[in-house]
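Asks: how would this look folded up:
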Amino acid sequence: MPHSNARTVAASHADSQQDDARMFDLAPVSLWLEDYSGVKQLLEEWRGAGVTSLREYLEEDLERVSACSSRIRVIKVNRKTLSLFEAGSLTELIAGLDRIFRADMLKTHIDELVQLWNGELQFGSNTVNYTLSGKRLDIQLKGSVLPGHEEQWDRVLVAIEDVTERETARRELAVSEAYARGLFEHSPVSLWVEDFSAVKQLLEDVRRQGIKDFRTFTDVHPEFIARCLSEIRVIDVNRHTLELFGAPDKKTLLANLGDVLREEMQESFREQLIDLWHGRVFQQREVVNYSLSGDELHLHLQFSVLPGYEDDWSQIQVALTDITARKRAEAYLEYLGKHDVLTKLYNRSFYVDELNRLERKGPFPVTVIIIDLNGLKAANDQLGHAAGDALLRRAGEVLGKAVDRPACAARIGGDEFALLLPGTEERDAKLVLESIENLLEVNNQFYTGLPLHFSMGLATSEQGERMEAVVKRADLRMYEAKRAYYKAMKAEGEG
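Replies: The predicted model follows:
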């Protein structure tokens, strides 16, 4: 019986060994059984020679890493290993190890060796191998000195997992993220990524209160707009944003947002909130911001909730295009359409439109003062048009200071001007005439050369009177004043 039990134990042990061999060979990952005893011997020699930091020692000369690698002896591999590395047999695999383990894995091999040097019996790394046909393999390697072989390291089991697909996807994602980041950073427009989640919560709170008319709600509670504005969190801005707003860096810009987004922006932000209230998550509008140096910036704003964030608005993109130059050009063109370039007063076109408007809407009475610049023709003939233009500019200075809105001063001809004074009685209009005379006196004291002198006629509208008739009466009185001026000049010359 004892002999029978011994045979049973031996048979059981043999079966177990066969099972282990089958499991090794059929494992779904690449397995290598290797002998690291030569590596251990080399490391001990270096330690005995006074090496204290293996990492520094190996990094000084990568040939030392190669010396370690050459000491590793492959005992056996499983089927998965042969298929993974495209080898027909263990012999073919070993013969091609120099193609499998290339120079670019030496640095990661240092990590494995340092772990063994530090007394760890398990090691791992993420590295690159190659199949015998040259195809790149990203692998995750884990090694372990088998129990009972801790002294010699003559049996080390290495498991290699092919993570090429995962690493390729990771690299592609990194490239994609770098590309997207590059587009964001180098965009020729100002880009902001903002978190509007707190704003969304505030709007939902208002909706839960039963509010239907959000515009009326903001009329009654303007402080709600300021609160929403204060709840916006800026996540990121690009380089062009810093350039546009004159900020040296993101920290400075974000610390001074109060200077950029001033109170007058609240009305446009209110319209933005109203659009969001009605579900419009893509918006365009023109807004005014300010640079950190205080310059006014006219901007075209495009606001959009980024895809995937429609439920919480935690990722908002705002694109700002600088339209300041265009706005200035439009304003200048509008100015030119209504003003005389030389005198800076309104032009005849504006004067005619304003006269028609006053006839329709008032306020009445309307007083008209027609003014003629005396001596312009003589100045042009005797001294040239530059002298005449100087007189016209001075006339513009005087008349521009004589009235304030809603009254207006216009140049309606070569040397002819008109003042329109809505809601002004004749006695008040005569005070304007006195003011002009005083301004003329000051102007003539300030400027040397030709004196500035006006002939002026005044008329105030009567009930039901057409403005055309009022202008005609003022014009006649101006000519009376002009005749009197030249008569006086002639008498003075004869005297």
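
Asks: alpha carbons only for contacts and neighbour counts from here, please
Replies: Noted.

Asks: Provide a list of residues in contact with the residue nearest to the spatial centre of the chain.
Replies: Compute the mean C-alpha point of the chain, and by C-alpha atoms, centre = their mean the closest residue is residue 191, 2.2 Å away. Shown in contact with residue 191 (C-alpha atoms under 8 Å, 6 or more residues apart in numbering): 184, 237-238, 240-241, 317-320.

Asks: which of the residues you listed sit farthest apart?
Replies: Distances among those were taken as C-alpha to C-alpha; the most separated pair is 240 and 317, at 14.6 Å.

Asks: hmm, who's touching stretch 447-459?
Replies: 367-375, 391, 394-395, 426, 429, 440, 443-444, 470-471, 473-482, 485.

Asks: Quick one: end-to-end length of stretch 415-434, please.
Replies: For stretch 415-434, the first and last residues are 20 Å from each other (C-alpha to C-alpha, to the nearest Å).

Asks: Stretch 209-217 now?
Replies: Using C-alpha to C-alpha, the distance between the terminal residues of stretch 209-217 is 11 Å.

Asks: tell me the strands in this protein, going along the chain?
Replies: Assigned by DSSP state E, the strands in the chain fall at 30-35, 73-77, 122-130, 136-145, 156-162, 190-195, 233-237, 282-290, 296-305, 316-322, 366-373, 408-411, 416-422, 454-460.

Asks: about what we covered before: look up how far residue 414 lies from the residue nearest to the centre of the chain.
Replies: From residue 191 across to residue 414, the span is 51 Å (C-alpha to C-alpha).

Asks: what does residue 62 give?
Replies: Residue 62 is 92 Å from residue 414, by C-alpha to C-alpha.

Asks: circling back: any chance of the strands of the chain in CSV, plus distance to residue 171?
Replies: Output for the strands of the chain, formatted as CSV (distance: least, C-alpha to C-alpha, whole Å):
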stretch, distance to residue 171
strand 30-35, 23
strand 73-77, 30
strand 122-130, 14
strand 136-145, 11
strand 156-162, 15
strand 190-195, 25
strand 233-237, 24
strand 282-290, 33
strand 296-305, 28
strand 316-322, 26
strand 366-373, 78
strand 408-411, 70
strand 416-422, 74
strand 454-460, 82
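
Asks: and for comparison, fold this next one:
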Amino acid sequence: MSQPTPTAAATDFESIFELAPVSLWLEDFSELKRFFERLRSQGVQDLAAHLAQHPEQVAEGAASIRVLRVNAKTLSLFGASDAGHLLANLGQVFRDDMFPQVVAEWSQLWNGQHEFVNQTVNYTLDGRRLDVLVRARILQGHEADWDRVMVSLEDVTDTTRNLQRLANSEQYARDLFEHSPVSLWVEDFSAVKQLLDEARRQGITDFPTFIRVHPEFVTRCMQEIRVVDVNQLTLGMFGAQTKGELLSRLDQLFRGEMVDSFSDQLIDLWQNKLVQHREVTNYTLNGDKLHIHMQFSVLEGHEKDWSLVLVSLVDITARKKAEAYLEYLGKHDVLTRLRNRAFYADELNRLARRGPWPVSVLIVDLNGLKRVNDEEGHAAGDAMLRRAGEVLGKAVDSPACAARIGGDEFALLLPASDARAAVAVQERIQSLLEMNNQFYPGQPLTLSMGSATCQDGESLDAAVSRADQAMYAAKARYYQSQDLNRRTGPT
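Replies: Below is the predicted model:
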């Protein structure tokens, strides 16, 4: 095969250069090479460091480069009518934030390379910013003086902007994650899914029964969860200084009641419920109990392997405490801390329906409350009521209960207790009264009590009425003795 003639080869080069689909520039770097040689003769060793200290020399070096030719793609890219138009306005093309990037290109030549690659910024003649990928090479045979350098420019503006938008989007998502007002956890549940799939392959169909019989399976699943990331609010919520500290002490956060709630979570996952809501209990690193509303979601695109899960935790401890306090107020007398009349009425109805039998009832009245209120004030009367609450509260344990059912009147309900058990409770109350009066000097605390016992098939209301009558009889005896003592004086 014959070789093309020099004239034909030159013609082919002209065609390739002119019709290339990328911007091509044929440039003369010989003056730049001499500029470098002058710097070396002055003792410069690190070009980048030198130009950082003498930025005015960047413009000097750039001005030394001579553009010999450009192709058609270059003219259209930069919006020039012809080569003369472009070359006359190179100051508009190479300016501003291009110059710091030039140093990176020159450093490659300074260090002995005959080519460089860099991404930089140029400008069209109408002022549009172009992000361009620059590739340059000293042509073969011109390595000694750099008088022929081929430079290609690829317009990567759209790609760069798309990457920037992606980076901005990622940063936006990261900021949303880090500064979310709720605790966020990114977790990998893929190993948990593998354990559940293996259980299916082994023929497990009744999963709830399986994990009740094999609680170690639940523990294994908890251990296989991998926490990928947590946000800043999570650290504050759980009392951790760093993410490393938190992740190294997860066993202190998820324990106790959490095992039961995680079992429920596994059952939902077994049933392919990939979005879940539930209230759970966690603990801070200091051991404080947290009530949490948890939302669990396998993220879209990860349904097959559960490799990316988002868990959000909202601290509802304050709400739970408020609810508990409201529930307490609904069932307790605030002054004495005993059960209140509403709870007493509900419990009386429940015992009347279900027992267990026999049920004994004690009706108790605080003696002398009106006189204390009249003579010493209601604060002193409230103090006597609180003391009565202390005594009666310590006299019985669940399922028995003590309640304040009126101003100075109390009731004790004793399920599964016969008359002998009721007498034993009265004796315990008397013993506690003696200790209470020793602890609180001054006005002694005295109580009048009456009891009755109800058998299965009898009316509990009737037993309450009998106990109430017995209490009034005891109270009459108390006041009769008090009147006798006032008349006879001390013996």
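
Asks: Between residue 62 and residue 414 of the first structure, tell me which one has more neighbours.
Replies: Set side by side, residue 62 of the first structure and residue 414 show more neighbours around residue 62, with 14 against 11, by other C-alpha atoms under 10 Å.

Asks: how about that one, what's its match in the second structure?
Replies: Superposed on the second structure with TM-score structural alignment, residue 62 of the first structure falls opposite residue 55.

Asks: again with residue 33 of the first structure
Replies: So, by TM-score structural alignment, residue 33 of the first structure is matched to residue 26.

Asks: quick one: that match from residue 7 of the second structure, how far?
Replies: To residue 7 of the second structure, residue 26 of the second structure is 19 Å away according to C-alpha to C-alpha.

Asks: what residue of the first structure matches up with residue 188 of the second structure?
Replies: Residue 188 of the second structure maps onto residue 195 in the first structure, by TM-score structural alignment.

Asks: Kindly report the same for residue 328 of the second structure.
Replies: In the first structure, residue 328 of the second structure lines up with residue 335, judged by TM-score structural alignment.

Asks: what about that match, distance to residue 344 of the first structure?
Replies: Note on residue 335 of the first structure: its distance to residue 344 of the first structure, by C-alpha to C-alpha, is 9 Å.

Asks: what's around the aligned residue in the first structure for residue 416 of the second structure, how many residues?
Replies: Using TM-score structural alignment, the partner of residue 416 of the second structure in the first structure is residue 423. Using other C-alpha under 10 Å, residue 423 of the first structure has 17 neighbouring residues.

Asks: who's in contact with residue 423 of the first structure?
Replies: Residues in contact with residue 423 of the first structure, defined by C-alpha under 8 Å, 6+ apart, are 362-367.

Asks: Mind checking which of these are buried?
Replies: By neighbour count, with 16 or more other C-alpha atoms under 10 Å, the contacts of residue 423 of the first structure hold 364-367 as buried.

Asks: So what does residue 480 of the second structure match up with in the first structure?
Replies: So residue 480 of the second structure corresponds to residue 487, using TM-score structural alignment.

Asks: Could you list which residues are in contact with that match?
Replies: Counting by C-alpha under 8 Å, 6+ apart, residue 487 of the first structure makes contact with nothing.

Asks: Residue 362 of the first structure against residue 420, yeah?
Replies: No. Look at residue 362 of the first structure against residue 420 with C-alpha atoms under 8 Å: they stay out of range, at 11.1 Å.

Asks: from what I can see residue 47 of the second structure touches residue 110, true?
Replies: Yes. With contact defined as C-alpha under 8 Å, residue 47 of the second structure and residue 110 form a contacting pair (7.2 Å).

Asks: if we can go back for a sec, hmm, which of the contacts of stretch 447-459 of the first structure are the buried ones?
Replies: By neighbour count, with 16+ other C-alpha under 10 Å, these hold 367-375, 391, 394-395, 426, 429, 440, 443, 470-471, 473-479, 481-482, 485 as buried.

Asks: give me the number of residues near the counterpart of residue 262 of the first structure in the second structure?
Replies: Alignment note (TM-score structural alignment): residue 262 of the first structure maps to residue 255 of the second structure. The number of residues packed near residue 255 of the second structure is 13, by other C-alpha under 10 Å.

Asks: Does residue 255 of the second structure touch residue 282 like I think?
Replies: Yes. Under the criterion of C-alpha under 8 Å, residue 255 of the second structure makes contact with residue 282 at 7.0 Å.

Asks: Identify the contacts common to these two.
Replies: With contacts taken as C-alpha under 8 Å, 6+ apart, residue 255 of the second structure and residue 282 have no neighbour in common.

Asks: follow-up on the earlier one: who has more neighbours out of residue 26 and residue 7 of the second structure?
Replies: residue 26 (21 against 9).

Asks: could you list every residue that touches the more buried one?
Replies: Contacts of residue 26 of the second structure by C-alpha under 8 Å, 6+ apart are 67-70, 148-151.
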